[in-house]
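> Build me a model:
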Amino acid sequence: MKRAEQVTFGGSGLDRAGLLRSDADKLAQAYRDPSALCALLWRGKLLVRGEALDRLALLPMNNKVLEQGPGGVVETPVFLGKTDEGAPLFAMDISDWSAEGLDMSGVGDFVDRSEQQHPDLPEGYVFAELRRIMTRLSPRDAELAASAKAVIGWHETHRFCARCGARSEMSQGGWQRSCPACGGQHFPRTDPVVIMLITHGNSVLMGRSPGWPEGMYSLLAGFVEPGETLEAAVRREVMEEAGVPVGEVRYLASQPWPFPASLMFGCAGEALSRDIHIDPVEIEDAMWITRTEMMQAFAGEHPKLLPARKGAIAHFLLQHWLADTLD
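From the prediction side, this is the model:
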């Protein structure tokens, strides 16, 4: 697909400077570099700035908050790479900050619209949920935000060695955990997920999961199993969830999805039948939507269907399906 990398989190050509990760001395030099900058996370939320919260807030390493050191799920800052000008980039977590007295009502909700201002940071620098502001960020800020959120989230859930159970330690600039007890080495996980634009004639198959907001539907999706191709996963997931057999399948585009650590493989598939037989354990409902109805949904005028979430690859694929630009 010619426009594949235009998807949110689609990549910005970030220099990840992977060779530096194994050089402790050079990493220490990078951390002390006066030009070094750091993204800040708090309970999974990114520090952003700007009237529209459309810029990732990158702090100098001598900032008061950063000088206090990590206060959360990582022991040391994670090395993200370098700016186009060569400045080192890091990410740090301060989830131990209590945010006492601030609005916490939305934290953990499906849609978190709350913002938290740290007392030691400039006015207008707030922690915001990435889902809410992801489409406002530049491609570079989006890539940095997705990388920081995903790798720090991995550290949060992988503090102990999967081989022997001993507490592991950060290494390779935060891109590995090493076990001092058994020598095991563990790397950030990425879960492959297929998300399917399944069409039959002029209609597309949409479904909804239990607990989603009223009117929210999306393309069907599911995890790829070990030993399975993307094409086989598409056919299996659509059959399991909606009972619809699928013929030809082709790959379209991918999207890193740091909620918490998926790589979405967008695929197109041709349904061999319009008959739907949902698995109520998998999904709550499924239906065929015509192009005209989808255009109504995108315009906010459909009586039942809300527009797909902007920034998600489902919205991206549906948008290009409507515009007939899936080539």
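> going forward, measure contacts between C-alpha atoms and count neighbours the same way
Noted.
> Residue 89 in helix, strand or coil?
Residue 89 falls in the strand class when you classify it by DSSP: H, G, I helix; E, B strand; the rest coil.
> what sits against it?
Residues in contact with residue 89, defined by C-alpha atoms under 8 Å, 6 or more residues apart in numbering, are 36-39, 79-83.
> TSV for these, including distance to residue 109?
Shown next, in TSV, are those (distance: C-alpha to C-alpha, whole Å):
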residue	distance to residue 109
36	34
37	30
38	27
39	23
79	29
80	28
81	31
82	33
83	33
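> contacting residues around residue 223?
Per C-alpha under 8 Å, 6+ apart, neighbours of residue 223: 191-194, 233.
> can you tell me how far it sits from residue 151?
20 Å (C-alpha to C-alpha, to the nearest Å).
> quick one: which of the contacts of residue 223 is most hemmed in?
Counting neighbours by other C-alpha atoms under 10 Å, the top entry in those is residue 194, with 24 neighbours.
> if you skip the residues just before and after it, what's nearest to it?
Sequence neighbours aside, residue 265 is the residue nearest to residue 194 in space, at 4.7 Å (criterion: C-alpha to C-alpha, 6 or more residues apart in numbering).
> any idea how far the one you found is from residue 325?
Distance, residue 265 to residue 325, using C-alpha to C-alpha: 17 Å.
> Same question for residue 314.
Separation of residue 314 from residue 325 (C-alpha to C-alpha): 14 Å.
> Would you do the same for the sequence below? I want to compare the two.
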Amino acid sequence: MTHPFELLDLPALSRFTVDRREPLRTDVERLAALWPKSRVLVVDKRGRTLVADKGTRLVDQPALEFGDNPPSDAVLLGEQDGVAYWGVPSVDDGTEAQVSPARAWQFPELTDEPQLLDLRAVGALLDDTGAGLLTSAVAAFAWHRNARFCARCGSPTESVKSGWARVCAKCSHEEYPRTDAAVICLVHDGVGTNGENVLLARGAGWPEGRYSVLAGFVEAGESLESCVAREIAEEVGVTATAIRYLGSQPWPFPRSLMVGFTAVADPTEPLVPADGEVAQAKWVSRALVRQALAEPGSVDDLLLAPGASIAYRMISSWAEAS
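Here you go, the predicted structure:
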């Protein structure tokens, strides 16, 4: 009997091993005792940090190089085996650099020497601990940069609770890191149990040939399943049925949680790409998807989502299903 496909492994950025429990963030004595042996990850405004060994190892630093106590802008990422891990933002000049969609997946050649790279480049290469630490740090600092002023009165805020909250200096209002829910859905043709063809799309501004599954943000008052149906109809003009949950992954660019689904659509329905959002959409056979995954660049007009994204895990899991 054939069963509906599931994700074969956790998405790359869903992995973590450190203890993130909240009480440690306010345990002053425990944090002070841990600080001398703590390790610190420095992250810049583009979410990059130093990695080595061809992108497989984070280059962290001894905590005491940053002083006798955690800096005021440090974020506690977690504890493991008696070692606390912290993140600190690097001192950058200017404003945060914007990366175009066409350049987001372009990476330099990986080397053994330290390189400044982001999660898109190395998220799938790092071990479980490294992937979890960098994902948390990038998400936390993206929020801090946008939460410097109180949402109620506009006064400056300061970081508290080891970087996991900000409090207003005037009215004492507390803010916590925000996450935007987004759905991402692999649509197949429903042939058999898992389909024989998958619906892929190229976003406006993406490089030629780059395709992925469909995604969009959840609106206020909308369920995840309703969002899936709406987004697929809006983006490519087809009706989604048999909507089913697969898994989730944080995507801190800047603060999304990608909630993965699969659904079925009729391949005879005309595809109508949303103007300004979707450049192209097409049905692709499982055989071609398998070839494109095994040998990137070997299939004309079919470059698939790289390994750090949940889209990669969804597509590769579907490709292996029977």
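> Tell me if the residue nearest to residue 194 of the first structure really is in a helix.
No - for residue 265 of the first structure, which was evaluated using three-state DSSP, the result is strand, with no helix membership.
> Contacts only, for the equivalent of it over in the second structure.
Using TM-score structural alignment, the equivalent of residue 265 of the first structure in the second structure is residue 259. Listed by C-alpha under 8 Å, 6+ apart, the contact partners of residue 259 of the second structure are 181-184, 245-249.
> now do 10 Å
Neighbour list for residue 259 of the second structure: 181-185, 215-218, 224, 228, 245-250, 310 [criterion: C-alpha atoms under 10 Å, 6 or more residues apart in numbering].
> try residue 17 of the first structure
Residue 17 of the first structure sits in contact with 79-82, 86, 88-89, where contact means C-alpha under 10 Å, 6+ apart.
> Drop anything exposed from those.
79-82, 88-89 (16 or more other C-alpha atoms under 10 Å).
> For the contacts of residue 223 of the first structure, which pairs are in contact in the second structure too?
Here the contacts of residue 223 of the first structure are checked against the second structure with both residues aligned by TM-score structural alignment, their matches' C-alpha atoms under 8 Å, and the contacts held in both are 191-194, 233.
> mind giving me TSV with those and columns for secondary structure and distance to residue 215 of the first structure?
As requested, these are exported to TSV (DSSP: H, G, I helix; E, B strand; the rest coil; distance: C-alpha to C-alpha, whole Å):
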residue	secondary structure	distance to residue 215 of the first structure
191	strand	27
192	strand	27
193	strand	23
194	strand	23
233	helix	27
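> And the helices in the stretch 51-200 of the second structure?
119-122, 128-145 (DSSP state H, counting those that start in this stretch).
> how much does the first one stray from the first structure?
Once the two are superposed, helix 119-122 of the second structure sits an average of 1.4 Å from its aligned residues in the first structure (mean C-alpha distance after the TM-score superposition for the first structure).
> so where is that helix in the first structure?
For helix 119-122 of the second structure, the aligned range in the first structure is residues 130-133, judged by TM-score structural alignment.
> ok, and what's touching that stretch?
For stretch 130-133 of the first structure, contacts defined as C-alpha under 10 Å, 6+ apart pick out 44-48, 52-55, 110-114, 136-137, 142, 145-146, 149, 257-259, 309-312.
> one more time with 8 Å
The contact list for stretch 130-133 of the first structure, computed with C-alpha under 8 Å, 6+ apart, reads 45-46, 53-54, 111-113, 145, 311.
> List the buried residues in the longest strand along the second structure.
Identified as the longest strand of the second structure according to DSSP state E is strand 241-251. In terms of neighbour count (16+ other C-alpha under 10 Å), strand 241-251 of the second structure has its buried residues at 241, 243-251.
> for it, packing partners?
Helices and strands touching strand 241-251 of the second structure, by 3 or more C-alpha pairs under 8 Å, 6 or more residues apart in numbering; DSSP states H and E, are helix 224-236, strand 256-264.
> tilt between it and helix 128-145?
Taking axes from the mean of the first three to the mean of the last three C-alpha atoms, to 10 degrees, one finds strand 241-251 of the second structure and helix 128-145 inclined to each other by 80 degrees.
> hang on, residue 289 of the second structure is in a strand, isn't it?
No - Residue 289 of the second structure sits outside any strand when classified using three-state DSSP, being helix.
> list the contacts for it?
Going by C-alpha under 8 Å, 6+ apart, residue 289 of the second structure touches 315, 319.
> Please say which position in the first structure it maps to.
The criterion is TM-score structural alignment: under it, residue 289 of the second structure has residue 294 as its aligned partner in the first structure.
> Residue 163 of the second structure too?
Residue 163 of the second structure maps onto residue 174 in the first structure, by TM-score structural alignment.
> need the contact list for the closest residue to its match other than its chain neighbours.
Spatial nearest neighbour of residue 174 of the first structure, excluding adjacent residues (C-alpha to C-alpha, 6+ apart): residue 78 at 4.7 Å. Listed by C-alpha under 8 Å, 6+ apart, the contact set of residue 78 of the first structure reads 90-92, 148, 152, 173-175.
> can you redo those as CSV with distance to residue 162 of the first structure and neighbour count?
Compiled in CSV, the contacts of residue 78 of the first structure are given as follows (distance: C-alpha to C-alpha, whole Å; neighbours: other C-alpha atoms under 10 Å):
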residue, distance to residue 162 of the first structure, neighbour count
90, 26, 27
91, 25, 27
92, 24, 25
148, 23, 25
152, 18, 25
173, 20, 22
174, 17, 23
175, 16, 20
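> mind putting those in JSON lines, distance to residue 130 of the first structure included?
Converted to JSON lines, the contacts of residue 78 of the first structure look like this (distance: C-alpha to C-alpha, whole Å):
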{"residue": "90", "distance to residue 130 of the first structure": "18"}
{"residue": "91", "distance to residue 130 of the first structure": "15"}
{"residue": "92", "distance to residue 130 of the first structure": "16"}
{"residue": "148", "distance to residue 130 of the first structure": "11"}
{"residue": "152", "distance to residue 130 of the first structure": "14"}
{"residue": "173", "distance to residue 130 of the first structure": "23"}
{"residue": "174", "distance to residue 130 of the first structure": "21"}
{"residue": "175", "distance to residue 130 of the first structure": "21"}
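> List the buried residues of stretch 50-67 of the first structure.
Buried residues in stretch 50-67 of the first structure (16+ other C-alpha under 10 Å): 53-61, 65-66.
> ok, the residues you listed vs residue 203 of the first structure, which is closest?
residue 54 (35.0 Å; C-alpha to C-alpha).
> And the closest one, what's its match in the second structure?
Match for residue 54 of the first structure (TM-score structural alignment): residue 56.
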